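In: The following block contains a protein sequence and its predicted model.
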Amino acid sequence: MAAFAPLRWVVRIRRHPSALLLAVQLLGVMLYPVMEQAAAGRALFGAFGIVVLLLAVWVVKRSPALGWVAWCLALPAVLLSIAAALLGKPVLTAMSQALESLLYFYAAGSLTAYMLEDHEVTRDELYACGATFTLLAWAFAFAFSVCQIVNPGSFAATSELPQRTWMELLYLSFSLLSGVGLSDVVPVLPQARALAMLAQFAGVMYIALVVSRLIGLSVVRRGRGA
């Protein structure tokens, strides 16, 4: 029986791709600080980003959305990311991250459509609920990164670094989407503030539309069971 244990895990992952995406992204939250401090941090960050991109494409393919759209965003993003790492040109980094941001927004939208079209709450939808939130967080973090490349000084913080790190921007994204307002990173230029307002709006609408609907369906299901 032990020999079939890995096979069972593979079957579960294939049934719930959102769970794997969610787990990898939460793992990334813990690993990003280590990557930023490591000597080969840039290479590790790029490799990990490619893994998350491929998982996002896989999740989109399992949803009602069009898989070819995800590939049209993912492949150029990977190629531009590699070119930016080799050539060290910020414009290539901005283009790559812009495509990654669009891909994560698209994946989040596809998962939202998947959750809204069903009338029963399943385990996979609960995983998709968490994965959608992390996809939005990554999408806005990349949008913030593009903003500060195009407009240096877009964000201010307590640290004395001229540019905000990826971890700082991801922390800002989570803070805005969750509405807790605990980030020490502050958008100071108009473009950055516009993106911050969009993130706040997305976070409120996500809770209002998706989370509240799943809670409502769960309550109805329990009422029928009673």
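Out: Thanks, I have the structure now.
In: contacts and neighbour counts: CA atoms only from here.
Out: Fine.
In: could you pull out the strands for this structure?
Out: All strands of the chain, identified by DSSP state E, fall at 155-156, 186-187.
In: Turn the ones you listed into a markdown table, columns for mean neighbour count and distance to G203.
Out: A markdown table is the format used below for the strands of the chain (neighbours: other Cα atoms under 10 Å; distance: least, Cα to Cα, whole Å):
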| stretch | mean neighbour count | distance to G203 |
| --- | --- | --- |
| strand 155-156 | 20 | 20 |
| strand 186-187 | 18 | 17 |
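In: okay, those strands in JSON lines with distance to A39 next?
Out: Converted to JSON lines, these look like this (distance: least, Cα to Cα, whole Å):
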{"stretch": "strand 155-156", "distance to A39": "25"}
{"stretch": "strand 186-187", "distance to A39": "28"}
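In: Ok, which of those strands comes nearest M95?
Out: strand 155-156 (19.4 Å; Cα to Cα).
In: Please name every helix or strand in contact with that closest one.
Out: Packing partners of strand 155-156 (3 or more Cα pairs under 8 Å, 6 or more residues apart in numbering; DSSP states H and E): strand 186-187.
In: can you do 10 Å?
Out: helix 123-150, strand 186-187 (3 or more Cα pairs under 10 Å, 6 or more residues apart in numbering; DSSP states H and E).
In: now, of these, which is deepest in the fold?
Out: Most buried of the helices and strands packed on strand 155-156, by mean neighbour count (mean count of other Cα atoms under 10 Å): helix 123-150, with a mean of 22.
In: Included below, for side-by-side comparison, is a second structure:
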Amino acid sequence: MTSPSYASLKWRAIARRHPSAFLLAAQLLSLIAYPLFEPAGGGRVVFGAFGVLVLALAVWVVNRSPAIKWIAWLLAAPAFALSILSVLLASDVLLVASSALEALLYFYAAGSLIAYMMSDHRVTADELFAAGATFTLLAWGFAYAFLVCQAWYPGSFVGVERPGEPRTWIELLFLSFTNLSAVGLGDVIPLGSGARVLVMLEQFAGVGYIAAVVSRLIGLTILRRERG
């Protein structure tokens, strides 16, 4: 067997065993890449390209979980098309439409991963990757929901810098991460009723995720070590 063939088979085996790791890696890589392209104005294009990749990976992960597959494809197909068109045509309307579908897909994928992690009493390495991927999916989903809310209700979010302008994607994503993790950091504040409701829902989701899912994984891991 040649070396390239062996390497290919090895990566395929890893992908089958740890699909959630690829989803988590793609989202974290997009965060790292964004600052490199933002000064040249290409941040939106980069996020659009990574968004397409994340959409594909999210559907792939859902297909390996107990979720209904056709729902994921029903959300992913138009979201994929609108995401590409929004980048090519620089259309804000298409961007909002794709963001709404992507938010739904990310929430659905997050729910599917939670069902996957709660389906047995044995903690695997992929379930630990799934825990991280679920957190990022929730953060991305609410960030896209914030983007839609801002488009529907201008002035929903205000920031320390440029207070009269709409918040950028990275600002809304930063708000989503800080809100979901409850660290209390951030220079973006929700003002409208819709924005505040979304923020409260994300706070509830963050606390519930830590209490119900993460604590369960930690407890099962400790129990397995004690029995071992």
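Out: That came through fine. Since we're looking at a predicted model, the values are computed, not measured.
In: what does A128 of structure 1 align to in structure 2?
Out: Taking TM-score structural alignment, the alignment pairs A128 of structure 1 with A130 from structure 2.
In: I'd like to know how far its match sits from S3 of structure 2.
Out: Here the criterion is Cα to Cα, to the nearest Å. By it, A130 of structure 2 lies 30 Å from S3 of structure 2.
In: How are the helices of structure 2 distributed by residue range?
Out: Using DSSP state H, the helices of structure 2 run over residues 3-17, 19-37, 43-63, 69-89, 92-117, 125-152, 169-181, 193-209, 215-227.
In: that older thread, could you dump the helices and strands packed on strand 155-156 of structure 1 to CSV with distance to L169 of structure 1?
Out: Below are these laid out as CSV (distance: least, Cα to Cα, whole Å):
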stretch, distance to L169 of structure 1
helix 123-150, 5
strand 186-187, 10
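In: T158 of structure 1 is nearest to which of those?
Out: Comparing those by Cα to Cα, strand 186-187 comes nearest, at 9.3 Å.
In: circling back: how about TSV for the helices of structure 2, with distance to V160 of structure 2 added?
Out: Converted to TSV, these look like this (distance: least, Cα to Cα, whole Å):
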stretch	distance to V160 of structure 2
helix 3-17	43
helix 19-37	20
helix 43-63	21
helix 69-89	28
helix 92-117	24
helix 125-152	16
helix 169-181	11
helix 193-209	17
helix 215-227	35
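In: My read is that E36 of structure 1 contacts G46, right?
Out: No. In this structure, E36 of structure 1 is not within contact of G46 by Cα atoms under 10 Å, at 11.4 Å.
In: now stretch 106-114 of structure 2: which residue numbers in structure 1?
Out: Against structure 1, stretch 106-114 of structure 2 falls on residues 104-112 (TM-score structural alignment).
In: how big's the offset between the matching stretch and structure 2?
Out: Compared with structure 2 after fitting, stretch 104-112 of structure 1 deviates on average by 0.1 Å (mean Cα distance after the TM-score superposition for structure 1).
In: repeat for stretch 123-130 of structure 1
Out: Aligned to structure 2 and superposed, stretch 123-130 of structure 1 gives a mean residue distance of 0.5 Å (mean Cα distance after the TM-score superposition for structure 1).
In: show me what contacts the most centrally placed residue in structure 2?
Out: The centroid of structure 2 falls nearest to L137 when counting by Cα atoms, centre = their mean (2.4 Å). By Cα atoms under 10 Å, 6 or more residues apart in numbering, L137 of structure 2 lies in contact with 23-24, 27, 54, 58, 103, 105-111, 113, 130-131, 143.
In: how about a cut-off of 7 Å?
Out: When contacts are counted by Cα atoms under 7 Å, 6 or more residues apart in numbering, L137 of structure 2 touches Y106, F107, A110.
In: related to what we said a few turns ago, out of the helices and strands packed on strand 155-156 of structure 1, nearest to A156 of structure 1?
Out: Closest of these to A156 of structure 1 is strand 186-187, at 5.1 Å (criterion: Cα to Cα).
In: contacts for that closest one?
Out: Here strand 186-187 of structure 1 has contacts from S154, F155, A156, A157, R193, using Cα under 7 Å, 6+ apart.
In: let's see 6 Å
Out: With contact meaning Cα atoms under 6 Å, 6 or more residues apart in numbering, strand 186-187 of structure 1 is reached by S154, F155, A156, R193.
In: do the same with stretch 85-100 of structure 1
Out: By Cα under 6 Å, 6+ apart, stretch 85-100 of structure 1 touches L73, A77, L80, S81, A84, F142, V146.
In: Measure how buried the second one is and give me the count.
Out: Other residues near A77 of structure 1 come to 26 when the count uses other Cα atoms under 10 Å.
In: Which residue in structure 2 aligns with it?
Out: When structure 2 is aligned by TM-score structural alignment, A77 of structure 1 is paired with A79.
In: which position in structure 1 aligns with P154 of structure 2?
Out: Checking TM-score structural alignment: P154 of structure 2 goes with P152.
In: Count the residues that sit near its match.
Out: 14.
In: Not counting its neighbours along the chain, what's nearest it?
Out: Nearest in space to P152 of structure 1, with sequence neighbours left out and distances taken as Cα to Cα, 6 or more residues apart in numbering, is Q163 at 7.3 Å.
In: Tell me the counterpart of the one you found in structure 2.
Out: Per TM-score structural alignment, Q163 of structure 1 is aligned with P166.
In: Now for its match, how many residues are close by?
Out: If we define neighbours as other Cα under 10 Å, then P166 of structure 2 has 18 of them.
In: just S86 of structure 2 next, same as before
Out: 20.
In: Okay, it and A49 of structure 2: tell me how far apart.
Out: Relative to A49 of structure 2, S86 of structure 2 is positioned 11 Å away (Cα to Cα).
In: And for G159 of structure 2?
Out: 27 Å.
In: what do you get for W60 of structure 2?
Out: For W60 of structure 2, the distance to A49 of structure 2 equals 17 Å [Cα to Cα].
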